[in-house]
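In: next come a sequence and a model predicted from it.
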Amino acid sequence: MLDAQTTAAAMVYLREVKRGNSPSIPLVLDRLCETIVDRRVTGQYWEAFEEQFGVTDIVNFFMHCPEEIQPSLGKAYHFIQEGGFLPTDADEEEEKQLTRARSTLKAAWKEQARSGPLLYAAAIFDEDSDLEWYAPDDDTYLDEAIEFVQDQKRLLTFFGVALFCQRKLVRLLDKAVAEKLRFPRFPDVVTPVDPELGTFDEGQMKILAEYVAPQ
């Protein structure tokens, strides 16, 4: 988080300097430049975007799966690996991009489960369809990002959706699993906002019915 904040500050600083402004940021210029160069060379944030799809798929499963079926991580891994979220008209290239192996899903969950509800909320946030692509080392969406964080109503709605998803996930997960995650605590001003999601269709239910619990 601190690294992302430093990188974002560097992007703001360099952009404003190019515009002839002199923003006051408590970081030396060498550190700012080094941060931008290092992040672009290593590709850290783009790789993080690539990795987040697995955990958002898992959260997506829990948000849509009928509760009477008792959703679990094992069922989520099976459902996603078997193409449960693939569009019916997906071509070979799309299938390759959207298919996740169980090992990939398990690794994504281990690394990013705590952030899952927030990442998922960003992916489905109707009021800003590009929100999930805001990166601290990319000034493409910098103005939109500034506008977003300054809009209290939109910000609270976004966090409200994340809180709703987080609470539902905690309720549905195995208790021992949920307790280990230590999800973020939202301030009292944030209240749950139901994104009013649907459930699985007949084809998706068939995939889920094929799940066999490990012995």
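Out: Good, I have the coordinates. Please read these numbers as outputs of a predicted model, since none were measured by experiment. Numbers count the residues shown, from 1 in each chain.

In: all contacts plus neighbour counts: C-alpha atoms, from now on.
Out: OK.

In: what's the helix or strand for the residue positioned nearest the centre of the chain?
Out: The centre of the chain sits closest to residue 119, judged by CA atoms, centre = their mean, with a distance of 1.8 Å. Using DSSP states H and E, residue 119 maps to helix 116-124.

In: who are the packing partners of that helix?
Out: helix 44-64, helix 152-172 (3 or more CA pairs under 8 Å, 6 or more residues apart in numbering; DSSP states H and E).

In: ok, which of these comes nearest residue 111?
Out: Across the helices and strands packed on helix 116-124, the minimum distance to residue 111, taken as CA to CA, is reached by helix 44-64, at 8.8 Å.

In: can you list contacts of that closest one?
Out: 39, 71-73, 76-77, 80, 100, 104-105, 108-109, 112-113, 116-117, 119-120, 123, 133, 135-137, 165, 168-169, 172, 197-200 (CA atoms under 8 Å, 6 or more residues apart in numbering).

In: that one: which residues count as buried?
Out: By 16 or more other CA atoms under 10 Å, the buried positions in helix 44-64 come out as 45-46, 51-63.

In: report the angle between it and helix 116-124.
Out: 90 degrees (axes from the mean of the first three to the mean of the last three CA atoms, to 10 degrees).

In: before we go on, here's another structure to hold up against the first:
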Amino acid sequence: MIRITAQNARSLAPMANTRRPPKFDTTDAVAIISGERKQRFSLERELALIGLITWMHFPTRPDLVSMGQVVGAANFFLSLSQAKRAHLVRENPLFSQEVFARALVGFPLGDTFRLEFESLYNEMVNIFEIIDFFMMCPFERRPSLLKALHFIEEGGFVAKEVQEREKKEYKRSAATLKKSWVSHVVAGPFIWSAESLGFEKLIRRSPDETKTINEVGRFLDTPDRVADFFGVAKFCQDRLISRLDPRSRSRFKFVKFPPKVASVEMELPEFDEGQIAILKTYQAPKLIGEVG
């Protein structure tokens, strides 16, 4: 893990690049990571992936996403030789002296990204299970957010082997789940894809961890895994949107995937009898003034 400190700042070579880095754009990040768009400068693809992972944790905080990319850039910078550092400084705007200086002055987190990522673990689990409900719920059961909250609150995803007296430890309130939905729904398909495909280790890596560099490199070096990740995320998002009510579809701005990202359908398990029984206990809230 690295920290941006005055000592690190003094070790940086003079930087000639004065260009401002572009604002993070999710669609463009998917395009460059998937190979639909070629990178314009060195490490643009790697930093796009770091930006996307950070966005998955903070989809409503563009300042943190941009900062995550800068911290990731500093992480890469400190791992390189002096010659390679000089090349990056000239070519990639994320390595400019101004960007690093602004990061030191305006760092938006009170602590490291690593601790922030760890603190969001429950949020990631919550949104994964809500999305999982929408993916698995039979269409004839008319899946909805309220049904998802009820299902999870009642332990619908708690493993059968968990003792009845211990199940309450795995349950979360509807209020907690709804908060996670509002804050992370647009990133939900990417989180669901990563968890479903076994990439959870990658998305847990924060920009300031030294191991992030190797994890990012290994992932980007396997085009099939990159294609599967985005393809499953697109499948998930399309299925989710088709099951949302019109108000939710208009409220949330979901990611527009590049044209060449092909949907990859996942084989979905079905609810068992116990889960269907929980779903049947759902009662729609009564409108004000409704009798009985």
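Out: Structure received. Keep in mind that this is a model prediction, so the values were computed, not measured.

In: quick TM-score on the pair, please.
Out: Once superposed, the chains reach a TM-score of 0.86 (TM-score structural alignment, normalised by the length of structure 1), with 211 aligned residues with a CA RMSD of 2.6 Å.

In: please narrow the contacts of helix 44-64 of structure 1 to those residing in strands.
Out: Residues of these located in strands (DSSP state E): none.

In: among the residues you listed, the buried ones, what's the ChimeraX command?
Out: In ChimeraX, this line selects whichever of the contacts of helix 44-64 of structure 1 come out buried by 16+ other CA under 10 Å:
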select :39,71,72,73,76,77,80,100,104,105,108,109,112,113,116,117,119,120,123,135,136,137,165,169,172
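
In: what's the helix holding residue 119 of structure 1 aligned against in structure 2?
Out: Using TM-score structural alignment, helix 116-124 of structure 1 lines up with residues 188-196 of structure 2.

In: mean deviation, the matching stretch versus structure 1?
Out: Taking mean CA distance after the TM-score superposition for structure 1, the mean distance separating stretch 188-196 of structure 2 from the aligned residues in structure 1 is 0.8 Å.

In: between the helices and strands packed on helix 116-124 of structure 1, which one is nearest to residue 129 of structure 1?
Out: Nearest to residue 129 of structure 1 among those is helix 152-172; the distance by CA to CA comes to 11.7 Å.

In: give the aligned range of the helix or strand just after that closest one in structure 2.
Out: Later in the chain than helix 152-172 of structure 1, the nearest helix or strand by DSSP H and E is helix 175-181. Alignment of helix 175-181 of structure 1 against structure 2: residues 246-252, by TM-score structural alignment.

In: what residues does the matching stretch touch?
Out: Against stretch 246-252 of structure 2 from outside (CA under 8 Å, 6+ apart): 185, 186, 241.

In: which residue lines up with residue 53 of structure 1 in structure 2?
Out: Per TM-score structural alignment, residue 53 of structure 1 is aligned with residue 125.

In: how about residue 73 of structure 1, what does it touch?
Out: Residue 73 of structure 1 sits next to 58, 173 when contact means CA under 8 Å, 6+ apart.

In: distance of the counterpart of it in structure 2 from residue 179 of structure 2?
Out: If you follow residue 73 of structure 1 across to structure 2 using TM-score structural alignment, you land on residue 145. Here the criterion is CA to CA, to the nearest Å. By it, residue 145 of structure 2 lies 12 Å from residue 179 of structure 2.

In: could you do residue 277 of structure 2 as well?
Out: 26 Å.

In: equivalent analysis for residue 235 of structure 2, please.
Out: Going from residue 235 of structure 2 to residue 179 of structure 2 by CA to CA gives 24 Å.

In: element containing the residue lying closest to residue 100 of structure 2 once chain neighbours are set aside?
Out: Spatially, and ignoring its direct neighbours in sequence, residue 100 of structure 2 is nearest to residue 70 (7.1 Å; CA to CA, 6 or more residues apart in numbering). Assessed by DSSP H and E, residue 70 of structure 2 sits inside helix 62-79.

In: buried ones in the helix or strand that comes right after that helix?
Out: Sequence-wise, the next helix or strand downstream of helix 62-79 of structure 2 (DSSP H and E) is helix 82-91. Residues 85, 86, 88, 89, 90, 91 are the ones in helix 82-91 of structure 2 that count as buried (16+ other CA under 10 Å).
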